[in-house]
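*Asks:* Build the 3D model from these lines:
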Amino acid sequence: MPIELKMPALSPTMEEGTLARWLVKEGDKVSSGDLLAEIETDKATMEFEAVDEGIVTKILVAEGTDGVKVGAVIAMIQGEDDQGAVDKGDAQPLPLAGGEQVVSTPQPVKPTIKTPLPQAGGAGGGPATPQSNDRVKASPLAKRIAGNKGLDLTTISGTGPNGRIVKADVEAISGEGRSAVVAELDRGIRRETPAPTQAIDTDIPHEVVKLSNMRKTIARRLTESKQTVPHIYLTVDVRLDALLKLRGELNASLEARGIKLSVNDMLIKALALALVQVPKCNVSFAGDNMLQYARADISVAVSVPTGLITPIIVDAANKSLSKISTEVAELAARAKDGKLQPHEYQGGTASISNMGMMGIKQFDAVINPPQAMILAVGAGEKRPYIVDNALAIATVMSATGSFDHRAIDGADGAMFMKIFKELVENPLGLVA
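*Replies:* Got it, this is the predicted structure:
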């Protein structure tokens, strides 16, 4: 049988993608680690690589094809074990649709993502066991990632050819804050409640704009959230004067290091600390179970040309403000270039969305399941405010928490908002 090169799952929840560009052509010889194509997922354009050596004999899916299902055959490759037979003309050709022929081969090859994951600072188990990992049937990239993340490959089931472990298998286990239970819950919701489609008949002059995979996913996810998650909204007004003063002092001391804290960086830290202090809000609803998270991973909403993406600050409560600022800037830049890896935007235990820089005073954000809350931050503006029992002018910001009422009671959400307000109005706690 010919080797079937199949559309890879580049994330735990990916169901289909766009084959954006082939990086090889028919007749090319590929080796383990060579880039084969660029795949556009719902969040980014990613490269994937070959696991074994072989020759590309037939490309079955053309560049630019949308809606290619995960597992669909996109090309045929002649494996290295039969290349001697191919060179000598000994192998038997097999017919394909359209009359083309390829040479029979012993086993399929499955691609994985090219870029290795960075070493994690939170998720993962104990030290890796190199001896056992060396004996496991896994791609070189999967072994390297498992070593970096301290994972034992003997505990992972492979989905590659003949049970071979590939990168997607390692990513699904490590999760970077997203457990297998949550990922499966997410996939189940997506299958059960697809976003509705509606044809529009109009005489108004218009242009039909094709939706990107990201925009399709945003439409589906927001529809799911509003249909399946009972939202409760709680708003507090927060005085920012002390935080702004501290920010100015910190930026003066960090200037030599080229770091400039934003208000949002400090709010991320306040959100994470509030989740630690009110753990009943750091949860996910999972049917008959509740997932109680042991750390606060904050998803930060970033607007990109194709929609919205939420890179994650892992364990934000235990990171310095300067570290948070550096990570946010780096992740946001790569998000806008479409270069984030799945573990950098999938997961998170709560989200923050800040529209204050655009002058928005207050808004209610939509929860991103399986998370159970999101904080919507408005603009800081001068308002009449009671300070020390006297009317004064203060810089005030409105913040609204959206909570999944299945998982978080109103009293717990109110306590969370109270703690968040106290942390922002007494900001020395953010650097303690």
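
*Asks:* CA atoms for contacts and neighbours, from now on please.
*Replies:* Noted.

*Asks:* And the helices in the protein?
*Replies:* Taking DSSP state H as the test, the helices found in the chain are 83-88, 130-135, 140-149, 167-174, 180-192, 213-228, 241-254, 263-277, 321-336, 342-345, 410-425.

*Asks:* Report all helices and strands that the first one contacts.
*Replies:* It refers to helix 83-88. Using 3 or more CA pairs under 8 Å, 6 or more residues apart in numbering; DSSP states H and E as the contact test, no helix or strand touches helix 83-88.

*Asks:* List the buried residues for that helix?
*Replies:* Judged by neighbour count (16 or more other CA atoms under 10 Å), helix 83-88 contains these buried residues: Gln83, Val86.

*Asks:* State the number of residues packed around Ile204.
*Replies:* 6 (other CA atoms under 10 Å).

*Asks:* Run a quick neighbour tally on Asp241.
*Replies:* Using other CA under 10 Å as the criterion, Asp241 is surrounded by 18 other residues.

*Asks:* if we can go back for a sec, take the helices of the chain and lay them out in TSV including distance to Thr395.
*Replies:* Converted to TSV, the helices of the chain look like this (distance: least, CA to CA, whole Å):
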stretch	distance to Thr395
helix 83-88	72
helix 130-135	56
helix 140-149	44
helix 167-174	43
helix 180-192	39
helix 213-228	32
helix 241-254	6
helix 263-277	13
helix 321-336	22
helix 342-345	32
helix 410-425	11
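
*Asks:* For the comparison step, fold the sequence that follows:
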Amino acid sequence: MPTPIKMPALSPTMEEGTLAKWLVKPGDTVSAGDIMAEIETDKATMEFEAVDEGTIASIEVEEGAEGVKVGTVIAMLAEEGEDVEEAAKAAPSGDEKPDEKQGAAEPEAKSEPAKAEPRESAEPARVAEDDGTKAPAAPKDDSGARIKASPLARRIAEQKGIDLSTLTGSGPNGRIVKADVEGAKPGAAPAKDTAAPAPAPAKAATQGGDLDAPYEAQKLNNVRKVIAKRLTEAKQTIPHIYLTVDVRLDALLKLRGELNKSLEADGVKLSVNDLLIKALARALQRVPACNVSFQGDELYQYTREDISVAVAAPSGLITPIIRDAGRKGLAQISTEMKELAGKAKDGKLQPHEYQGGTASLSNLGMFGTKQFDAVINPPQAMILAVGAGEQRPHVIDGALGVATVMSATGSFDHRAIDGADGAQLMEAFRQLCENPMGLVV
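*Replies:* Below you'll find the predicted structure:
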């Protein structure tokens, strides 16, 4: 019996994805573990591996297709000894909802709260409800036979007013694919009882709506959509309280220089950010009341400091995690952070590398930003925002002098963390930065 290959849930929050690239074609033989496609999730572009062996009978969703629901059949796999052409015919019609044969769609999956231990594997994401953008029902020709066409081709044909019965498919077994429809001219179809819907008007790149300024519309990628959704939720539902301290960095910068000299032979070069990650983790050890998250009727108290670090990637902001940062050495933190940041910028982070975390750090100092308030990353209860270190007038041993000073602002979920506890954390962070030997013991 042919096996349908479905759009996988590659992260707990994934409801739909973009099929960025197919690495196989109909007729190719695959084995378990072979890379079949690249899929853009709500966090990164990830490789999709085969779990069974067989022959690719058909491709049901063309590469480049956006908004493909989790559970949608994207290809058909013929098992050993099966007829490939027959397996291709077994593909579900485009008017079926994802996982329709397995029962009604369940409610939308919700992301689980961060826990002290990372989840080794996530439950398969449940199928989200249809949003009205599915492909139209499979058309039929004059004899009543079903016209073979991919869901994407049917959707494009409906938008352009093209009669699929007038086209010749170039796909497997004469299947009509995206390229066939895009090359056809609208209006060439014979008249029907009901007129085909007019194509949606293109947005003019001249007037910016009420702003009355030239603009060009750009589609949001999956990462940007998730950022918008989660941060809107955070600002609407989490009562933020902000606490700022000024931190003298001279001793920390001196220690960094000495450590880098001693680590040069090992190829390790510590950044200021590496030391700040460690300082936040050690501060959470000293003030465990801030290493928590609000969970309705419960408060989760974490026993490990997993620090999510904001990284600017081409697709948008993402936060890889340094796990158990309070117990790791500075050299290990530095090595892990460089590796994670590189993978984040290449879109190659794996789910376990960015899911979870008990607190976050966002550093905009390298851009010259002096001070800012960051938005909490739920379900975490705090995030530390650090600005640039700069020469400022500062009281040193009772006398006015000049010192390298950095402003750091903690954003706290006031449902979980009282102002006094947040102030203790900020003071512990300041002391660790100004007396940095506590970061190397």
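
*Asks:* that older thread, nearest to Thr112 of structure 1 among the helices of structure 1 would be which one?
*Replies:* Among these, helix 167-174 comes nearest to Thr112 of structure 1, with 5.4 Å by CA to CA.

*Asks:* name the helices or strands packed onto that closest one?
*Replies:* The criterion is 3+ CA pairs under 8 Å, 6+ apart, and the helices and strands that helix 167-174 of structure 1 contacts are strand 112-113, helix 140-149.

*Asks:* And Val263 of structure 1? What does it align with in structure 2?
*Replies:* For Val263 of structure 1, the aligned position in structure 2 is occupied by Val272, per TM-score structural alignment.

*Asks:* mind listing what that match touches?
*Replies:* The neighbourhood of Val272 of structure 2, defined by CA atoms under 8 Å, 6 or more residues apart in numbering, consists of Leu253, Arg256.

*Asks:* do you know how far it is from Leu252 of structure 2?
*Replies:* 8 Å (CA to CA, to the nearest Å).

*Asks:* Which residue in structure 2 aligns with Glu47 of structure 1?
*Replies:* So, by TM-score structural alignment, Glu47 of structure 1 is matched to Glu47.

*Asks:* ok, its match touching Gly33?
*Replies:* No: in this structure, Glu47 of structure 2 sits apart from Gly33 without contact. The criterion is CA atoms under 8 Å, and the distance is 10.5 Å.

*Asks:* The two - which one has more neighbours?
*Replies:* Using other CA under 10 Å as the criterion, Glu47 of structure 2 and Gly33 rank with Glu47 on top: 18 against 12.

*Asks:* which one is Glu112 of structure 2 nearest to, not counting chain neighbours?
*Replies:* Distances taken as CA to CA, 6 or more residues apart in numbering put Pro12 closest to Glu112 of structure 2, at 7.8 Å, once the chain neighbours are dropped.

*Asks:* And for that neighbour, the neighbour number?
*Replies:* Pro12 of structure 2 is surrounded by 19 other residues when neighbours are defined as other CA under 10 Å.

*Asks:* got it, and Glu330 of structure 1?
*Replies:* 12.

*Asks:* now do Asn377 of structure 2
*Replies:* Around Asn377 of structure 2 there are 22 other residues, counting by other CA under 10 Å.

*Asks:* any idea what it aligns with in structure 1?
*Replies:* Superposed on structure 1 with TM-score structural alignment, Asn377 of structure 2 falls opposite Asn368.

*Asks:* which residues are in contact with both of Glu47 and Gly33 of structure 2?
*Replies:* Common neighbours of Glu47 of structure 2 and Gly33 are not found (criterion: CA under 8 Å, 6+ apart).

*Asks:* Could you find the closest non-adjacent residue to the equivalent of Gly356 of structure 1 over in structure 2?
*Replies:* Alignment of Gly356 of structure 1 against structure 2 is given by TM-score structural alignment, with Gly365 as its counterpart. The shortest distance from Gly365 of structure 2 to any residue that is not its chain neighbour, by CA to CA, 6+ apart, is 3.6 Å, and that residue is Ala388.

*Asks:* what about stretch 422-432 of structure 1, start to end distance?
*Replies:* Taking CA to CA, the first and last residues of stretch 422-432 of structure 1 lie 14 Å apart.
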